[in-house]
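> no sequence on this one, just coordinates:
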């Protein structure tokens, strides 16, 4: 199935909320081997909001942002990202970081899109990347990533059910949403087997969203991208969004201060042993 077509503007509507988990992740990253000028790879950098956060933490670093979306990289180079970083168009599933000799490999909400089989659940695809990334590090080098852990939340379950409904299953089917993650214990095991001392944890953020249909606007930037890519007819797209939006309003009712949206994340920081 083709990769989703990303909309940097839609993604960045909630830039602060999407970037907060990265800030919390980086707070647990220890000193790097080549500080104050480490080599940092931002794999799945998107529009560069993550790359800008990395620059804040390591002002003297050589930072390379890597993404498979030309649209996202154009936004990163055009001002949404860190202007002094390098940006590379490449697929994270194929990219070999060994040649860059990184001190830190960061991935912010990208691994869930790699190696997912919608018929059998999360495949070993992105788990298989972690030993390769660890092998690219010297002693004391770090892998740090965070992924969404909300695939059993109403936002995702309602979307899956709607895709399989009689009206939409022919156009969309099960493979229109192909993201998935493993459990924290799986990441801990794979990273330990790869020669790392790992810290893996999870957090649920209770995010207060405001505006009309805020949860729908949120998922338009991420989980809905593969679906919207399939719905090329404007009338079909409008009908699907209206139906899904009504389900989301019922599942996430607005309150006097906005709509509470629970936002679970899984984090890992792994240091390569000497």
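Received, thanks. Predicted model only: the values in this text are computed from it and were never measured.
> Going by C-alpha atoms from here, please, whenever you check contacts or count neighbours.
Noted.
> where exactly do the helices run in the chain?
8-11, 15-26, 49-57, 70-75, 125-135, 154-163, 184-193, 214-220, 225-230, 234-251 (DSSP state H).
> And residue 252, how close does it get to residue 7?
24 Å (Cα to Cα, to the nearest Å).
> want to throw the helices of the chain into CSV with mean neighbour count and distance to residue 176?
Below are these laid out as CSV (neighbours: other Cα atoms under 10 Å; distance: least, Cα to Cα, whole Å):
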stretch, mean neighbour count, distance to residue 176
helix 8-11, 17, 19
helix 15-26, 16, 23
helix 49-57, 20, 26
helix 70-75, 19, 20
helix 125-135, 18, 18
helix 154-163, 18, 8
helix 184-193, 17, 25
helix 214-220, 19, 14
helix 225-230, 19, 5
helix 234-251, 14, 13
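> second one coming, line it up with the first:
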């Protein structure tokens, strides 16, 4: 279960890649702009400022996120991204930090490129930090004897969850698109008592929280705290530096 309030705790940091992605989309007067994985809708709303005449379509697989987006005035709908198909007037498809949850997203990108009208834009951003110390710490703790039985069925994402910028460029070039891809590692300055734990609570730890009762969830968090604090030590000024790699893809359909 996704918690919009927890996710929005780092709204400024999470929003920056969205704007970096959007800056490379050259659509001038799109008819329909779609945000796949719209989350709580705070970033989706900004699309109306850039393209005030466009129909804004918002989709998310979490009812909690859809409810939060609707509360912001968006006509958001609940749906799995794998099942989404573009309407004939779709000129821009955006997906910010969502497609990493969809194992078949590579096939989806190619399919969308074939279904969208000529000149349409596809823009996505996915995290590339699945081997980061934060994720490794969660996997190590979850596989320990204390937690293995309770968390055995959670598909902790390891290995090649997403591709490199070069691989996405080749994939969409083969689909007859003009492609612009790049990678960026943001070094976020976080504050708070346990800021990295707070960050991943809104994302990577969501399935862990869903698998545990409240008492065990608090125990898991407490056991994770010293591991994360050791891997991401606070500076003397109290700030914690948190590197986060992200992969960007912008493609225009021929």
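Arrived safely. Predicted model only: the values in this text are computed from it and were never measured.
> quick one on the thing from earlier: out of the helices of the first structure, which is closest to residue 99 of the first structure?
Closest of these to residue 99 of the first structure is helix 125-135, at 11.1 Å (criterion: Cα to Cα).
> Give me the neighbour count for whatever residue of the second structure lines up with residue 207 of the first structure.
In the second structure, residue 207 of the first structure lines up with residue 188, judged by TM-score structural alignment. Residue 188 of the second structure has 14 neighbours, counted by other Cα atoms under 10 Å.
> and residue 188 of the second structure, how far is that from residue 221 of the second structure?
Distance from residue 188 of the second structure to residue 221 of the second structure, by Cα to Cα: 22 Å.
> dump the residue contacts of the residue most central in space within the second structure.
What sits nearest the mean C-alpha location of the second structure, by Cα atoms, centre = their mean, is residue 97, with 1.7 Å. Taking Cα atoms under 8 Å, 6 or more residues apart in numbering, we find residue 97 of the second structure in contact with 37, 124, 125, 126, 127.
> what would these look like in a markdown table with neighbour count and distance to residue 206 of the second structure?
Compiled in a markdown table, the contacts of residue 97 of the second structure are given as follows (neighbours: other Cα atoms under 10 Å; distance: Cα to Cα, whole Å):
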| residue | neighbour count | distance to residue 206 of the second structure |
| --- | --- | --- |
| 37 | 26 | 16 |
| 124 | 24 | 22 |
| 125 | 25 | 20 |
| 126 | 22 | 17 |
| 127 | 21 | 16 |
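> Filter those residues down to just the ones in strands.
Among those, the residues falling in strands (DSSP state E) are 124, 125, 126, 127.
> Can you lay out these as a markdown table showing distance to residue 19 of the second structure?
Below are those laid out as a markdown table (distance: Cα to Cα, whole Å):
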| residue | distance to residue 19 of the second structure |
| --- | --- |
| 124 | 11 |
| 125 | 11 |
| 126 | 14 |
| 127 | 15 |
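> and the two most separated of the residues you listed?
Pairwise distances across those (Cα to Cα) peak at 10.4 Å, for the pair 124 and 127.
> still on that earlier bit, closest one to residue 88 of the first structure among the helices of the first structure?
helix 70-75 (7.9 Å).
> Average offset of that closest one relative to the second structure?
After superposition onto the second structure, helix 70-75 of the first structure sits on average 0.6 Å from its aligned residues (mean Cα distance after the TM-score superposition for the first structure).
> Please identify which of the contacts of residue 97 of the second structure is nearest to residue 179 of the second structure.
For the contacts of residue 97 of the second structure, the nearest to residue 179 of the second structure is residue 124 (11.6 Å; Cα to Cα).
> In the first structure, what residue corresponds to the closest one?
By TM-score structural alignment, residue 124 of the second structure lines up with residue 145.
> my read: its match touches residue 269, true?
Yes. Checked against Cα atoms under 8 Å, the pair residue 145 of the first structure and residue 269 is within contact range at 6.8 Å.
> Give the residues shared as contacts by those two.
Common neighbours of residue 145 of the first structure and residue 269 (Cα under 8 Å, 6+ apart) are residue 25.
> Give the aligned equivalent of residue 170 of the second structure in the first structure.
Applying TM-score structural alignment, one finds that residue 170 of the second structure aligns to residue 189 in the first structure.
> what do you get for residue 14 of the second structure?
Per TM-score structural alignment, residue 14 of the second structure is aligned with residue 18.
> ok, that match - contacts?
Counted by Cα under 8 Å, 6+ apart, residue 18 of the first structure has zero contacts.
> Please tell me how far it sits from residue 78 of the first structure.
Taking Cα to Cα, one finds residue 18 of the first structure at 20 Å from residue 78 of the first structure.
> likewise residue 116 of the first structure?
Taking Cα to Cα, one finds residue 116 of the first structure at 31 Å from residue 78 of the first structure.
> Tell me which of these two has more neighbours.
residue 116 (21 against 13).
> Quick check: the closest residue in space to that one that isn't next to it in sequence vs residue 181 of the first structure, distance?
Excluding the flanking residues, the one nearest residue 116 of the first structure by Cα to Cα, 6 or more residues apart in numbering is residue 122, at 4.6 Å. Going from residue 122 of the first structure to residue 181 of the first structure by Cα to Cα gives 6 Å.
> which of these two has more neighbours?
Each of residue 122 of the first structure and residue 181 has its neighbours counted (other Cα under 10 Å); residue 181 has more, 25 against 20.
> Please name the residues that touch the closest residue to the more buried one other than its chain neighbours.
Nearest residue to residue 181 of the first structure, sequence neighbours excluded (Cα to Cα, 6+ apart): residue 112, at 5.3 Å. Counting by Cα under 8 Å, 6+ apart, residue 112 of the first structure touches 126, 147, 148, 179, 180, 181.
> Looking at the second structure, which of those residues hold up?
Contacts conserved in the second structure for the contacts of residue 112 of the first structure, using both residues aligned by TM-score structural alignment, their matches' Cα atoms under 8 Å: 126, 147, 148, 180, 181.
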